[in-house]
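Enquirer: what would the 3D arrangement of this be:
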Amino acid sequence: MELYKTNSLKIYNSLSGEKEVFIPIHPGNVGMYVCGPTVYSNVHLGNVRTFMSFDVVYRYFKHLGYKVRYVRNITDVGHIVDDIDEGEDKIARMARIEKVEPMEIVQRYTVDFHTILHELNFLPPSIEPTATGHIIEQIEIIKQIITNGFAYESNGSVYFDVVKFNETNNYGKLSGRNIEDMIANTRDLDGQSDKKNSQDFALWKKAEPQHIMRWPSPWSDGFPGWHLECTAMSTKYLGNHFDIHGGGMDLKFPHHECEIAQNEACTGQSPVNIWMHANMLTLNGKKMAKSTGNNILPGEIFSGDTPHLTKAFSPSVVRFFMLQAHYRSILDFSNDAILASEKGFMRLIDTIDLIPAIPTSTSSSLDVATWKQNCYDAMNDDFNTPILIAHLFEGVRFINLAKEKTETLTADDLQLIKQTLHSFVFDVLGLTNASKNNNQSDKLEGVVHLLINMREEARANKNFALSDQIRDQLLALGIQLKDGKEGTQFTVSN
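Expert: Model prediction:
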């Protein structure tokens, strides 16, 4: 069903600073590119939040019936420390520290990235290209930018001429920066003498003799600039002009600003209709940083092996926690906040499980159709997941009122509530009830251990009849007790 025909979706465009009605370039189709991770370390929670925001965007487009091509890259070369043109490639640096091949670093942390996203129930993108797999395309773009007069070669490296570009275009239009102010406020850096201007950025860097990751080009053996990689991969798979480009707020400048400039310098047209940026995640009210210890990895949340948490939390609870804030808002992660989210999540899932037992009537006293439209209106307003979740809990209230028989629902309206909750909770928000099952397992284990303790007390009091009764009745339920030197253990049969 093509729900997009009856739903007008508005998206906040970072380029215009306004919410705009989404009109796809090709009716019924969406082309979306999101900057993926630089795979030199474990994926951190802030990155996970950004990718989760766009996973929900992807899911909602699919729910509305759009055919979506979602491209999210892997940066496996060319991302310089501190995101400037001088310094050491992050992956090469980690390889040097650990004394392994750079591609070992890439493989290790790409696997980690995929593992964490799989646990959090992300949908895989349509295409996941790597920077190293598109060196030829990047060289061809550089050639075209040079031909068009917006880049120059210097000592084997190629730089984008920002001042020349700004004469006929607007460099800084995404971030709202002024080129003269940027040049005036730039500090001198070693090696910057190769550039005409301080704001010029590398399209191709000549590799020093000790640099491991290098490819031949018309200018030198070297490697591509970080900004160029996304330009090459996005346009190869989505065309020179596509619908949506997304990423973290920290990428707006210089990365996305440079992408726009490269595209316009190469093709003469603006590459993207809508730029979307997800905001940052803080921990206990402060910026996350490994150096201060104010840092937490997704796996540490799942295991509970961190001083920041009192217990472990399931991936779905983590996902629910993150979606309770709008993607453009700063979200603060804390033990108290995720504990509260866990309670809300369990209430939501428990209520969905209640639906088959809810009594129905010949008439409804609740306006279910308006409630359903409110859910769509929330998502149609720039993917407002916290407002959607508030409406989902209104649906929870409807079910509980019908359960208590203080309000009535027809069978059709109850089915509409069930379908709407399933669509938004599981399909759009991407939650699962796995954590509920885990919670039930924890409760089962607690009850069995309670009975084991009662049995041991009965045996100590020589009440063998009660001891045998507990053992036999548990066995009848498929729970077998095994007495050993280290105490009584149990197994559960299907």
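
Enquirer: hey, let's count contacts and neighbours off CA atoms from now on
Expert: OK.

Enquirer: now for Asp472: which residues touch it?
Expert: Neighbour list for Asp472: empty [criterion: C-alpha atoms under 8 Å, 6 or more residues apart in numbering].

Enquirer: I'd like the structure of this one too, to check against the first:
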Amino acid sequence: MKQNLFVYNTLTRKKEEFKPLNAPHVGMYVCGPTVYSDAHMGNCRTYISFDLIFRYLTHLEYKVRYVRNITDAGHLEGDADEGEDKISKKAKLAKLEPMEIVQKYTVGFHEVMALLNILPPSIEPTATGHIIEQIELVKLILKSGFGYEVDGSVYFDVEKYNSTQDYGILSGRNLDDMLNNTRALGGQQEKHGKLDFALWIKAKPEHLMQWPSPWGNGFPGWHLECSAMSHKYLGDQFDIHGGGLDLIPTHHTNEIAQNVASCGKNPANYWIHTNMLTVNGQKMSKSLGNSFLPHELFSGNNHILNKAYSPMMVRFFMLQAHYRSTLDFGNEAMEASEKGFKRLMNAFSLLNELQPSGSTEVQIAPLIERCYEAMNDDFNSPVLIAELFEASRVINSVKDGKLKIDAENLDLLKSMMNTFVLDVLGLKDEQAGNDELPNVIDFIVKLRNEAKSNRDYATSDKIRDGLQKVGIQLKDGKEGTSWSKI
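Expert: Sure, this is the predicted structure:
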């Protein structure tokens, strides 16, 4: 039933069979947020995607150590070696301590992750909690000859590294192209080459976040942090390293260089990257004025979309696109996805009402097989969801008496839906737990029936139409009025 899993590896640019280094153990590192502002939609897309991967690997009975860091220092403006630390800058503007900024936005990040039903990682290390490990890593790179110190700062010598290794192995770019397309940056006069990047940065006296080191007071380079934390918790080499597509050209490229220089190994066997977000076909960005934050999407307080969407519906919408494809936000797509989500969860809610109905007219095993085929083809959640819609059709047909199912196939159907809807996709019925809803609806239906008895058809129709707008459909029949979620 559970065929071999294939994943697309950015490193080799092809799908490969997933073979863990030390099965059943799997090590996975995903670059976490820099906590100087609210979590953005790109964060949500990336971490929903890796939550899907984490959940599915766990379902396949792998013992996954999932490490996702918190960057709370060292990430400078422009993602380079110049400018102010993003967290320090925010702290100065707000007249707060940097760790107050870190605390506020880390808590906010966790709240958004919880709303989207994203499981916490196994370990969530912070950059500031691993300064010693980062200093030791710089020492190793200096010892290998690929690092050099200039006036309290330490840089990585990219051209020297590229003379023995392929610096662009992940991005597929060659060094000459990178050199020609690199603009001069501040502090360039200190560097041996234009592509050299900081491992340790000398701190100016006014810099709020700095630590003592063999090279003087300073702070770590952003790229160094992830190398040190992944190495501490997952070793020289592990199975999966992930993040957004935008991290490939510099951050992940530099991580590989640091690891090879320090221990001779590419840190991960499989590099997995999520694609970008667009809005009505345009890249989502603050500069274009078409971006919105998760809470603005959940509340409807944005100028892009016509209405608010619940966190579970947003999760479902994101999973309807493959993690390697562009995800486009637009009113039509969101509204269609909302209808699909309600249809799926409505069918799921009917499962416990179904009873065996004699000799089966449907075989569930092939449907389950196709669900595994979808997930084993590079975690293809859109195809999986299509198969779950087919399962929903079966559920509704059995419920309406149009299709017969025996006990064995009914058990398989229930197991399949619980496995793939709840455990793998991580969806949940947002009405679940609201035990009073059926009683409330029944009371409203009773009021409508009284209105009909009194020939107050205007009120009767108003109640029916109002319920339909909030996702409750009434059906009048010989045995009275029944209702269901749309």
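
Enquirer: okay, strands next: where are they in the stretch 51-200 of structure 1?
Expert: For the stretch 51-200 of structure 1, applying DSSP state E, counting those that start in this stretch gives strands covering 67-72, 151-154, 157-160.

Enquirer: any idea how far Lys67 of structure 1 is from Cys35 of structure 1?
Expert: For Lys67 of structure 1, the distance to Cys35 of structure 1 (C-alpha to C-alpha, to the nearest Å) stands at 20 Å.

Enquirer: settle it for me: which of those two has more neighbours?
Expert: Comparing Lys67 of structure 1 with Cys35 by other C-alpha atoms under 10 Å, the one with more neighbours is Cys35, at 22 against 14.

Enquirer: what sits closest to the more buried one if chain neighbours are left out?
Expert: Once flanking residues are discounted, Cys35 of structure 1 sits nearest to Gly247: 5.4 Å by C-alpha to C-alpha, 6 or more residues apart in numbering.

Enquirer: which position in structure 2 pairs with the one you found?
Expert: In structure 2, the residue matched to Gly247 of structure 1 (TM-score structural alignment) is Gly243.

Enquirer: so which strand or helix has its match?
Expert: Per DSSP states H and E, Gly243 of structure 2 falls inside strand 238-244.

Enquirer: about what we covered before: of the strands of the stretch 51-200 of structure 1, which is nearest Lys290 of structure 1?
Expert: strand 67-72 (25.9 Å; C-alpha to C-alpha).

Enquirer: tally of neighbours for Val440 of structure 2?
Expert: Look at Val440 of structure 2: counted by other C-alpha under 10 Å, it has 11 neighbours.

Enquirer: doesn't it fall inside a strand?
Expert: No: the assignment for Val440 of structure 2, made by DSSP: H, G, I helix; E, B strand; the rest coil, is helix rather than a strand.

Enquirer: mind checking how far whichever residue in structure 1 pairs up with Ser337 of structure 2 is from Val158 of structure 1?
Expert: Alignment note: Ser337 of structure 2 maps to Ser341 in structure 1; criterion TM-score structural alignment. Separation of Ser341 of structure 1 from Val158 of structure 1 (C-alpha to C-alpha): 50 Å.

Enquirer: compare these two and say which is more crowded by neighbours.
Expert: The residue with more neighbours, out of Ser341 of structure 1 and Val158, is Val158; 26 against 19, by other C-alpha under 10 Å.

Enquirer: wait, what's in contact with the aligned partner of Asn148 of structure 1 in structure 2?
Expert: Taking TM-score structural alignment for the superposition, Asn148 of structure 1 sits opposite Ser144 in structure 2. By C-alpha under 8 Å, 6+ apart, the contact list for Ser144 of structure 2 reads Ala261, Ser262.

Enquirer: then Gly129 of structure 2?
Expert: No contacts exist for Gly129 of structure 2 under C-alpha under 8 Å, 6+ apart.
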